[in-house]
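In: Give me coordinates for this.
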Amino acid sequence: MITVSHNLSQFIAQLKRQARQEQFAVALALTRTAQAVRDETPAYLDRVLDRPTPFSKRGIFVQRATAQKLEAVVGFKDAQAAYLELQEEGGTRRPKRRSIVLPARIKLNQYGNIPRAELRRLYDRAKNDKRATPALKKRLGISSKVDLFVGDPGEGLPPGIYKRLPDALVPLVVFHEGPVRYRPRMGWRRWTLRLAGDRIAGEWLKARAQAQATAR
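Out: Okay, the predicted model is just below:
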């Protein structure tokens, strides 16, 4: 008589341990790849956008993969995605209220924007028919020796904040009442897929070695 015996329960337990190790390694590789995208996105935004703000560059989040859910997610938080989506996909931005504020002849900050607080001060002084204060003049690059006007000047000029000259109105800030159209220019999703494709294999090998080294 020929017989074969084997401890199947031990063999099955070993297979289960290996399966858990593989799942751990895949989840770790996915998470590290998503983290690499997050960490390299600020430098990418510097390359493709004009002076992105620190607020934009720190708005990336990562959801870690787990052994139960082998999926890692990287993306922009809601506040940043609300305006960066137009840079990524293009489209039309419509005023939330009456108009969209667009700079005309005014000094912008280092990120190419009008500081909201300064715009509010400028608007308030123009509304009260006052001149710009010396401090406001220095920050926004306008003369404190001219009167300010806010509203609709007529004669084909858009509503906005203007400085009064003896024979003309010079726009400082224009209130654009129609939609503003954007073309796609960020390319972040395409760049992310390419970076993830370059990183995932290496991260998988490192994660697998780590899983085997810590296996029980």
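
In: CA only for contacts and neighbour counts going forward, please
Out: Noted.

In: so which strand or helix has Lys163?
Out: According to DSSP states H and E, Lys163 maps onto strand 160-165.

In: mind checking how far that strand is from the chain centre?
Out: 34 Å (Cα atoms, centre = their mean, to the nearest Å).

In: Tell me which residues of that strand come out buried.
Out: Gly160, Ile161, Tyr162, Lys163, Arg164 (16 or more other Cα atoms under 10 Å).

In: Mind putting the residues you listed into CSV with distance to Thr192?
Out: Shown next, in CSV, are the buried residues of strand 160-165 (distance: Cα to Cα, whole Å):
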residue, distance to Thr192
Gly160, 40
Ile161, 41
Tyr162, 44
Lys163, 46
Arg164, 49
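
In: Can you point out the buried residues in the helix or strand where Ala117 lies?
Out: Ala117 is part of helix 116-127, with elements assigned from DSSP H and E. Buried positions in helix 116-127, judged by neighbour count with 16+ other Cα under 10 Å: Leu122, Tyr123, Arg125, Ala126.

In: Here is a second sequence; please produce its structure as well for comparison:
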Amino acid sequence: MAEFDLSSNIDAALGFAAKLHQDQMPFATARALTKTQQLVKANIEAEMPRVFDNPTRYTLNSLYLQPATKQDLSARVWFKDVDSGGRASTKFLGPEVYGGERRYKAFDRALQAAGIMPAGMVAVPGSAVELDEHGNVPPALIVQILSYFNAFPQKGYRANMTQRRRDNLARGKSGVRGFTYFALARPEGKLPAGIYRRMDYGADKRIAHLQHGGAKPMFLFVSLPSYRVRLDFHGIAQRVTEAEFPRLMVEYFEQAVATAR
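Out: Predicted structure coming up:
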């Protein structure tokens, strides 16, 4: 009776399978993990314009991807810690993911340290502030107000205004009306607590000063607000991973098997 014996080839076949698993499986897994996280990142970035009002380019580019390798089978998408300007994405976008209280900004801390704004409050833009296209306060205005109230922490720091400079602003110049700032730590009359700009009204300036006439709200002091979750970061990541990773794992492993030597 004819006989076909596999015994002479079984060790080689098992050895090949073991080597294939050892060499190709980590490679396929790393590719699948990285590709899945690329899709997670793309889906979260696509969600940002929907949940945020006219987000800045900085916000839209605030995610980074850490790819997986054969030696480290983990891929990660998260917010960049610090950008070139020293801002931490996790600090200003973290509340949008987890909810909770808004963090104090450097502007808030400087106003509190200078005794301009009471503790436990934050400064929010008033109706007189012209926001930029993304709804943010122009940095030059922040610097001007901190300088005006000598709120930069370094003593003698030249960015802090001298009285002469404040007097020059109050007088104005040709074609530019003068102005002054004043701050209210608590409500006064009809004015809520905040920082106000008062324009120069010529002969009536002394009366306007006494009555806060012509005062325009630049910033209002409000209690530290709480955020609701707006960006479903983890929900998106889980849904994309469950939908895509098993498919990609099979696809990349089959490619690895087909090209194995």
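
In: Got a TM-score for the two of them?
Out: The TM-score (TM-score structural alignment, normalised by the length of structure 1) is 0.79; 206 aligned residues with a Cα RMSD of 3.1 Å.

In: re the thing from before, can you give me the offset of the helix or strand following the helix holding Ala117 of structure 1 from its chain's centre?
Out: Counting by DSSP H and E, the next helix or strand C-terminal to helix 116-127 of structure 1 is helix 134-140. Taking Cα atoms, centre = their mean, one finds the center of helix 134-140 of structure 1 at 30 Å from the center of the full chain.

In: Contact partners for the aligned residue in structure 2 for Glu22 of structure 1?
Out: Aligned by TM-score structural alignment, Glu22 of structure 1 pairs with Met25 of structure 2. Under the criterion of Cα atoms under 8 Å, 6 or more residues apart in numbering, the neighbours of Met25 of structure 2 are Phe253, Ala256.

In: Please name every helix or strand in contact with the longest strand along structure 2.
Out: Secondary structure assigned by DSSP state E gives strand 215-223 as the longest strand of structure 2. Counting contacts by 3 or more Cα pairs under 8 Å, 6 or more residues apart in numbering; DSSP states H and E, strand 215-223 of structure 2 packs against strand 121-125, strand 194-199.

In: To Gln255 of structure 2, which of these lies closest?
Out: Nearest to Gln255 of structure 2, of all these, is strand 121-125, at 55.3 Å by Cα to Cα.

In: Can you list the helices and strands that that closest one packs against?
Out: Against strand 121-125 of structure 2 (3+ Cα pairs under 8 Å, 6+ apart) you get helix 106-113, strand 215-223.

In: most packed of the ones you listed?
Out: strand 215-223 (a mean of 20; mean count of other Cα atoms under 10 Å).

In: ok, back up a step: in structure 1, point out the residues matching the helix or strand following the longest strand of structure 2.
Out: Using DSSP H and E, the helix or strand that follows strand 215-223 of structure 2 in sequence is strand 226-227. Mapped onto structure 1 using TM-score structural alignment, strand 226-227 of structure 2 covers residues 181-182.

In: Would you mind getting the average deviation of the matching stretch from structure 2?
Out: Aligned to structure 2 and superposed, stretch 181-182 of structure 1 gives a mean residue distance of 1.2 Å (mean Cα distance after the TM-score superposition for structure 1).

In: Show residues contacting that stretch.
Out: Applying Cα under 8 Å, 6+ apart, the set of residues contacting stretch 181-182 of structure 1 is Leu86, Gln87, Gly90, Gly91, Thr92, Arg93.
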